[in-house]
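Asker: okay, sequence plus prediction incoming.
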Amino acid sequence: MDSKAQPSPPKEDYNLKDTRPQLGERWPHWGVRGGGGWITSERAVSTYDLVEQMFYLYVRVVKAKDLPPNPVTGSCDPYVEVKLGNYKGKTRHLEKRMNPEWNQVFAFSKEKVQSSVLEVFVRDKDVVSRDEFVGRVVFDMHEVPTRVPPDSPLAPQWYRLENLRGEAKVRGEIMLAVWMGTQADEAFPEAWHADAATVHGEGVASIRSKVYVSPKLWYLRVNVIEAQDVEPQEKGQLPQALAKVQVGNQMLKTKLCPTKTTNPFWNEDLVFVVAEPFEDLLVLTVENRVSPAKDDMVGKLVLQITNFERRLDHRPVHSRWYNLEKFGFGALEADRRHEHKFSSRVHLRVCLEGGYHVLDESTMYISDQRPTARQLWKQPIGILEVGILSAQGLQPMKTKDRRGMTDAYCVAKYGQKWVRTRTIMDSLSPKWNEQYTWEVYDPCTVITLGVFDNCHLGGTDKGTGSKPDSRIGKVRIRLSTLETDRIYTNSYPLLVLQPSGLKKMGELQLAVRFTCLSVTNMIYLYYHPLLPKMHYLHPFTVNQLDSLRYQAMYIVGVRLGRAEPPLRKEVVEYMLDVESHMWSMRRSKANFFRIVSLFSGAMSMSRWLGDVRHWKNPVTTILVHILFFILVCYPELILPTVFLYMFVIGLWNYRFRPRHPPHMDPKLSWAEAVHPDELDEEFDTFPTSKPQDVARMRYDRLRSIAGRIQTVVGDIATQGERFQGLLSWRDTRATCLFVIFCLVAATVLYVTPFRIVVIVAGLVWLRHPRFRSKLPSLPSNFFKRLPSRADCML
């Protein structure tokens, strides 16, 4: 058959879709916690109305008493089995306990209940033979009470154990609580779920929903000023010294002192990232440069980070002299006296910087702009509520019994708070229906949601438990593009770029609502600096920011990986866009064409002027002539006309404002038409895996430089897109403010003589530095908060 006659495969649909889920009514959710504390505002009380209600039968097994001993062993190793139709859940067994305590909760989905009877068995664990039956309690499903919010948790009761005939002739009692509730119940996250009955051992903890909090990060600034009495190991020679400072896995060093002297002077700032609680030590060593490849240690200093001063603003920090431990002395008492008598000293100024925001994510997708010190925080301006409903059409990520399967869970990150839904076992269309809440301190921030396949369940194929969790896709939503008090219910495509090309892994259905608590504070933020004040008073260099951001992401990944269940390294790195700064021909093309698209407006204006010049539309040309003569005769009308024109354009564009939040755009990212060779380069390791040493050095250098160029090009595109965003209504509040400003400016310039406007503008621009502030100006703050299309980049 001719290949030309074969039908082409259907093109993937990468568009955002509207959904109409059956959301629940406003019913409270207990235990909701925001990113910075418990939400106490009446408007901020979380309600579980952004998800579909899912009813569960909950069984809380608390404890038992007076259990009969086994006639053979003389003791009892009891455990409880909860049975509902074909579903069975078991507690852990306790050895030699007549009065055991379990305090475990079991949850059975109401949709899957096919029995009218709930049975609770108490059994005695027997390793050799069959487990012995001790007693049971039977409940009629029609008589199970329903817990109605805001009722308190149902109190457990003692039930007398019965034999298999239903007679209360068995010794012992068991304390139980049985009720019908929803996923808003506080028992839901810790409960054993019937649909995950195949998971055992350590895998049970990894399927539960959890809320994580990022560690509190600080900048540790070490100002190495000078040293005194530095003695090299070889007597009679002057040392050429440098200082090295190590904190955990981070190590920085000062420049080599230009002169050989026993009193070297450096006065350099070395900045590190540390996290509370401070577990690492600050280790400073002074070394003598013996040869270009060899440095000898001549002194050492070890300090506790907890002893350093915490600085919240730009006030100076006091410096101190510290005695160095001599290197090379023995352990004899005489040597110790000699060491103390001729001890070297180092002059340091060390502090913990709390006035900065420690960046642990890409600056393009920042989700928190507050400084580290809680004393500098302001009141939240809004509440973000996200209902993680379900996913549709997921791709099989692994195989079991020769059958494709996916064990999916979703992770959401905003500010310091990370959330993880429970893992839905063996489903390509999982339904989570979990709702989470965050406090919002700045609307110009981004929430990131990612879907992953759980590969640490312990019950899958051989070797699966050691594999990293697979990426299914990611979604980013900028809060400033959301209208307040509106529920957005959309299905977002989950796109992943693989070595074989772009692939749609499914769709994620979300319900999002952004509630404003103070419109005045929100408007004020648009004229406030984007980052805390210290970033402008004592800014970091570009190289410092790159290094500090990498260290912050590393620390966050390590700390979250130590939680139970752990939020693994591959998940944290994917959510924080660790690889976003790496060179990619595809990203460079995308950023280049973003810039090209910015000039499309200027090109359209040029073509329009050409049409006017060539009289293609005589009426328009005559009107332009009239306007031209008016502006020539009355030049004071030029600026009012320009602002009035922008005001009219802004009002006109309101009709065409975006109705949905932006999503991943494969066309903008050049992910659909990418060349296979470019993908091979993008997924190449860094450093490159090429065998030739010279080629590796040159290739890595090229990629590093190109990555910087790529970032600059992206920043230029971002600035241009922000300029377009002034009148595009992507951020309705910002465009509204600018349109009002244009109207006011047009009015003021109309009634004010042009000479006075020029004089005032010139005097303001030429004002004395004493009257200037180091902080960015109001127009600059407003412009930096405008949205760009960077949120849509893959």
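Answerer: It's in. Numbering: from 1, shown residues only.
Asker: only C-alpha atoms from now on, for both contacts and neighbour counts.
Answerer: Will do.
Asker: identify, by residue count, the longest strand of this structure.
Answerer: When secondary structure is assigned using DSSP state E, the longest strand within the chain turns out to be strand 501-516.
Asker: name the helices or strands packed onto it?
Answerer: For strand 501-516, the contact count by 3 or more C-alpha pairs under 8 Å, 6 or more residues apart in numbering; DSSP states H and E identifies strand 382-392, strand 470-478, strand 487-498 as packing neighbours.
Asker: now stretch 339-350: buried residues?
Answerer: Of all the residues in stretch 339-350, those buried under the rule 16 or more other C-alpha atoms under 10 Å are 339, 343, 344, 345, 346, 347, 348, 349, 350.
Asker: now those in JSON lines, with secondary structure?
Answerer: Below are the buried residues of stretch 339-350 laid out as JSON lines (DSSP: H, G, I helix; E, B strand; the rest coil):
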{"residue": "339", "secondary structure": "helix"}
{"residue": "343", "secondary structure": "coil"}
{"residue": "344", "secondary structure": "coil"}
{"residue": "345", "secondary structure": "strand"}
{"residue": "346", "secondary structure": "strand"}
{"residue": "347", "secondary structure": "strand"}
{"residue": "348", "secondary structure": "strand"}
{"residue": "349", "secondary structure": "strand"}
{"residue": "350", "secondary structure": "strand"}
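Asker: Throw those residues into CSV and include distance to residue 231, thanks.
Answerer: Listed next are the buried residues of stretch 339-350 as CSV, based on distance: C-alpha to C-alpha, whole Å:
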residue, distance to residue 231
339, 11
343, 9
344, 8
345, 11
346, 13
347, 16
348, 19
349, 23
350, 24
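Asker: gap between residue 271 and residue 224?
Answerer: Separation of residue 271 from residue 224 (C-alpha to C-alpha, to the nearest Å): 11 Å.
Asker: comparison target below:
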Amino acid sequence: MPPKQKPSEDYYSLKETSPDIGGKSAVGGNDKLTLVEQRQFLYVRIVRAIGLPPNNVTGTCDPFVELRIGNYKGTTRYFEQSSNPEWNQVFAFTKERLQGAVVEVLVRDKEFINDQIIGRVLFNLGDVPSRFPPDSPLAPQWYRLEDRNGVKVAGELMLAVWIGNQADDAFSIAWHSDAAAVSGENVANTRSKVYHSPRLWYLRIHLIGAQDLMPADRNRKPEAYVKAILGNLVLRSRVSQDKNLNPSWNEELMFVAAEPFDDPLILSVEDKVTANKEECLGRSVIPLQQVEKRFFPPSMGDQWINLERYVIEGQEVKEVKFACRLHLRIFLDGVYHVFDEPTYYSSDLRATSPNLWPEKIGILELGILKAEGLPPIKNKAGRGTIDAYCVAKYGHKWVRTTTMVDNFAPVWNEQYYWDVYDPYTVITIGVFDNNHLAGEGKNAGKRNPSIGKVRIRLSTLETGRIYTHAYPLIVLEKDGLKKMGELHLAVKFTCTSLINLVQTYTQPLLPMMHYLNPLSVYQLDLLRHQATYILALKLGRADPPLRKEVVEYMLDTGANKWSLRKGKANVERIMICLSGFVAFWRWFDKIRKWNNPAATILILLLYIVMVINPHLILPTFFFTIFVAGVLHFPKRPRNPPHMDTRLSHAENAASDDLDEEFDTFPSSKTGEVLKARYDRLRGVAGKLMLMTGDLATQLERVQALVSWRDPRATLMFLVFCLVAGCLVHVVPFKWLVILTGTYIMRHPRLRMAIPSFPQNFLRRLPARMDSML
């Protein structure tokens, strides 16, 4: 077998494109579609009919409407035994692909073998009016039906016909001619939709103690613990050390709850009689609608709740009176941010409570243009095919484009908007194959395979600029790296308040309570899995549903899984950041060895001047950084970051490394001892991978101060260096040293638990984590 040919250098790289976007429509220009190529559609809205005649055979009428334009044909659903049906369906035909000049609307009867025509209405395509937003919707009109000879017959049809574009309100609910092969209820799975994530809350239950427990055996001391059930999730407290009738725990249990609160909270006090036997000493069902919400940092008060107890006497269940009580503090916490994504790729950092939201700083506009070179994912009629659609997620808003049926180069040209509250956020766009376009029975159990995704960090975008690029869709599989095509996007970040944008860089990254009362790593990991599960469940109940595998892929549920490849890549990131210090030492070693006498004499003279005049050290330092940042400006990145296959060690990953990375957890390898050691090693190595990744991220953020990766942050830092250089030049050096030392050694009462301005600024700087695969 010949060796696998190595792809070219730009095979996996980002490519700038020049699509025809931002223009006005041909008729009545509008500004709603500034990031996509405008496409014109012929829209036909079939509203209802009256006075349809019954057929001569059955004496009834089962009408439906059929539309014909050239080679395209669309049909409505039919009504049984109805002379006055109401359809209210919209059909959209791509105008550029229409071959006919006449729109033929036929009303047919389902009872006849050949679906005999009851009547028809004809429209010349040249006479159809145009309607573009912000124009109001076109009012439907009544049309008398006529036969093939143009003679009026019984019955009237209400409809509207117009030419519009993809910004039309009817676009997302219409049956599209591009999906003509899909019929019935499956048409809904092809339409573009907008989803909103439910608001997530932390449900906090602080267990204090219980009173007057009544175990079945009064002669033994109960080993009591509390079991909390919310939906399908069960949490247990530790067994109380007070083995008496009034146990105490002083322990907190946390759930993630989503609005509307459908599932109640069930609390029960259990007695661990033996290792395999438990006895319920009392339970209480608490509707979450009755639980108090915390909108501000002050803590909530405690309360006592009565626990009910039931005993079985014969075949009857009876309630025991005067049951025990449970002492606790319970509330829905809205002052924290509920994580549903990895922190590095989070698209929303706000607290749950709207009262704690910052001011809006801008608007994000995304144009999903098209894809090219998509591979066949499934077989249909003996040939490979793909039914591609895109999903984009930012903040609480998810969007799903139209599914392009049987198309390896789909063209969407759909535009969406989001409000932006923090530039240190990421928008994620994924491409999927729609596996739910067959019959209802054939759709069962199928998954929508992922084709690839793109992540764009807003802080790397210049405000007001439109970025148009072709993003390679890169996936890593067991047999190596694969390119699944290219996704063409247009992105624009518009700043609505420059003051709020600049102020954001000085604010804490997360809500205040994450620093005053931080959650542990174990808690965050558990709660994030809960949030992901809830979002997948809620979005899976929409119409059409956003599938569980789609939600999990967009939220990077396997981000913390151990990978030797990622570990090597993170170590290399650290070495790249430290390479500057190594290069400086090598340069200084050459100076010290007099390899270049002129340079050595110059550095020596400069050193003597600095020692004689120490007040010039800090101005020189800040001015040097300022000059370095200015010199880096022409070399600043012009394109948003994307997956870097070399940085990720994905191109040359060994087969053994990939086999380990894609291995299940727990491992599927044989040998119990090997399996246990292997899993333990992977668990420890996963934590080390995160530590090295965090270290690399911090070093890369420092490096990003003058790299212009975040143009606003670099400009702010350079201005600070310029002002600081002038300030330290004016103020005597000794006073600066005294003030700095006094500030560092200030009394603890003068300190605050929240991060300082420099820390907040540094945490918002971009790192190369965005380019990790």
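Answerer: Thanks, I have it. Quick caveat: nothing in here was measured; it's all calculated off a predicted structure.
Asker: TM-score for this pair?
Answerer: With the length set by TM-score structural alignment, normalised by the length of the second structure, the two chains reach a TM-score of 0.97; 772 aligned residues with a C-alpha RMSD of 2.2 Å.
Asker: possible to save the helices and strands packed on strand 501-516 of the first structure as TSV with distance to residue 702 of the first structure and mean neighbour count?
Answerer: Converted to TSV, these look like this (distance: least, C-alpha to C-alpha, whole Å; neighbours: other C-alpha atoms under 10 Å):
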stretch	distance to residue 702 of the first structure	mean neighbour count
strand 382-392	41	23
strand 470-478	29	22
strand 487-498	23	21
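Asker: can you give me the strands for the stretch 51-200 of the second structure?
Answerer: 63-69, 72-75, 86-94, 102-109, 117-124, 141-146, 152-165, 175-176, 193-196, 200-211 (DSSP state E, counting those that start in this stretch).
Asker: to residue 475 of the second structure, which of the ones you listed lies closest?
Answerer: Minimum separation from residue 475 of the second structure across those (C-alpha to C-alpha) falls at strand 193-196, 25.8 Å.
Asker: that closest one maps to which residues in the first structure?
Answerer: On the basis of TM-score structural alignment, strand 193-196 of the second structure is assigned to residues 210-213 in the first structure.
Asker: helices of the first structure, start to end?
Answerer: When assigned using DSSP state H, the helices of the first structure occupy the ranges 333-341, 519-525, 534-537, 542-561, 569-575, 585-598, 600-613, 618-633, 638-653, 676-682, 693-724, 732-751, 754-765, 778-784.
Asker: and the equivalent of residue 146 of the second structure over in the first structure, how many neighbours?
Answerer: Structural alignment places residue 146 of the second structure opposite residue 162 in the first structure (criterion: TM-score structural alignment). Using other C-alpha atoms under 10 Å as the criterion, residue 162 of the first structure is surrounded by 21 other residues.
Asker: quick check: the gap between residue 162 of the first structure and residue 228 of the first structure.
Answerer: Noted for residue 162 of the first structure: a distance of 84 Å to residue 228 of the first structure, by C-alpha to C-alpha.
Asker: and for residue 335 of the first structure?
Answerer: 20 Å.
Asker: looking at those two, which is more packed in?
Answerer: Neighbours per residue (other C-alpha under 10 Å) separate residue 335 of the first structure from residue 228, with residue 228 holding more: 18 against 13.
Asker: would you agree that one is in contact with residue 348?
Answerer: No - taking C-alpha atoms under 8 Å as the definition, residue 228 of the first structure is not a contact partner of residue 348, at 11.9 Å.
Asker: returning to what we had before: okay if I get the helices and strands packed on strand 501-516 of the first structure as a markdown table plus distance to residue 647 of the first structure?
Answerer: Formatted as a markdown table, the entries for those read as follows, by distance: least, C-alpha to C-alpha, whole Å:
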| stretch | distance to residue 647 of the first structure |
| --- | --- |
| strand 382-392 | 29 |
| strand 470-478 | 25 |
| strand 487-498 | 29 |
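Asker: out of those strands, which is closest to residue 738 of the first structure?
Answerer: Proximity to residue 738 of the first structure (C-alpha to C-alpha) singles out strand 470-478 among these, at 19.6 Å.
Asker: corresponding residues in the second structure for the closest one?
Answerer: Under the criterion TM-score structural alignment, strand 470-478 of the first structure matches residues 449-457.
Asker: just give me the match in the second structure for residue 185 of the first structure.
Answerer: The criterion is TM-score structural alignment: under it, residue 185 of the first structure has residue 168 as its aligned partner in the second structure.
Asker: check residue 541 of the first structure too.
Answerer: Residue correspondence to the second structure (TM-score structural alignment): residue 541 of the first structure is matched to residue 520.
Asker: and that match, how far from residue 237 of the second structure?
Answerer: The gap separating residue 520 of the second structure from residue 237 of the second structure is 17 Å, by C-alpha to C-alpha.
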